[in-house]
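> missing the sequence, but the structure's below:
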């Protein structure tokens, strides 16, 4: 069984968020995009639904966390190489993201992070399973 994941993220400015992620090389599925939501295609089975805050609130009665002071999740993207990790984070920062902490390098695991325009945390990482310690 193949499972797809659709992560729903509230955004303050849908057009700016779509432009940001487009600069990172991701595409938007226009069939599931309108004035209230943008369907960001991360891979064949991973999508992020960028929802205006009012649309996001239709799914929950809970408050949207203030990303300046709290984190609800860290979205981790496994990439094929260390170079891809560096490239993605460099594109994100050039497009307006911040890098909340420096790179981590454990030999078999390399990662960097960025906070997108709305403060959502993303972790880009590469791992060499053959080099995992016992």
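Looks like it arrived, so ask away. Keep in mind that what you see is a predicted model, and the values were worked out from it rather than measured. Numbering: from 1, shown residues only.
> use CA for all of it now, contacts and neighbours both
Will do.
> for residue 107, the count of nearby residues, please.
11 (other CA atoms under 10 Å).
> ok, structure two:
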């Protein structure tokens, strides 16, 4: 097991719909940590999403849950190995019921630094920023 992992806890309106959405992206459900209240989605060996029904999510905090469809509190950026992987992931997200957000100014800035990125919004309004960056000296 890795010494450090990141678990991103996301409140979701419909757990089964959200599980299906992320499975359509090629990410796997870890059944060991999945039940009627939550689903563990494995992005890679060190990153997991915990999809939590809104009722269950509220058991972790006294603060109100924001509506991710109307306000932004976080952007989830994921570095991928190639521009093709970025395109494949976003295309899968859109095909699975997500929406793509296109920001021409952001894309122009990314192009200047050798970066290829796109943005998708999941069915609950969570914003994802998959990207590939050609680092200096990288093959």
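Ah, there it is. No experiment lies behind these values; they were computed from the predicted model shown.
> mean deviation, the biggest helix by length in structure 1 versus structure 2?
Across structure 1, the longest stretch assigned as helix under DSSP state H is helix 82-94. If you overlay the two and look at helix 82-94 of structure 1, the average distance to its match in structure 2 is 0.4 Å (mean CA distance after the TM-score superposition for structure 1).
> can you give me the strands in structure 2?
Along structure 2, counting by DSSP state E, strands occupy 6-12, 28-30, 38-44, 47-53, 75-79, 99-101, 115-117, 119-121, 127-133.
> looking at those strands, which is closest to residue 108 of structure 2?
strand 115-117 (9.6 Å; CA to CA).
> average gap between that closest one and structure 1?
Relative to structure 1, strand 115-117 of structure 2 is 0.8 Å off (mean CA distance after the TM-score superposition for structure 1).
> coming back round to it: give the buried residues for the longest helix of structure 1.
82, 85-86, 88-93 (16 or more other CA atoms under 10 Å).
> ok, stretch 10-21 of structure 1 next?
10-11, 14, 17-18, 20-21.
> ok, and what's touching it?
Applying CA atoms under 8 Å, 6 or more residues apart in numbering, the contact partners of stretch 10-21 of structure 1 are 27-28, 35-38, 40, 50-53, 55-56, 64, 92, 95-96, 117-118.
> quick one on the thing from earlier: got the strands of structure 2 as TSV, with distance to residue 108 of structure 2 columns?
Listed next are the strands of structure 2 as TSV, based on distance: least, CA to CA, whole Å:
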stretch	distance to residue 108 of structure 2
strand 6-12	29
strand 28-30	33
strand 38-44	28
strand 47-53	29
strand 75-79	17
strand 99-101	14
strand 115-117	10
strand 119-121	14
strand 127-133	14
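> before we move on, the earlier item: could you check the angle the longest helix of structure 1 makes with strand 121-127?
With axes from the mean of the first three to the mean of the last three CA atoms, to 10 degrees as the basis, helix 82-94 of structure 1 and strand 121-127 are set at 160 degrees to each other.
> on that earlier part again, now a PyMOL select for only the buried ones of the contacts of stretch 10-21 of structure 1.
Provided next is the PyMOL selection string for whichever of those are buried by 16+ other CA under 10 Å:
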select buried, resi 27+28+36+37+38+40+50+51+52+53+56+92+95+117+118
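> report the distance from the longest helix of structure 1 to the chain centre.
Its chain's average C-alpha position is 12 Å from that of helix 82-94 of structure 1, according to CA atoms, centre = their mean, to the nearest Å.
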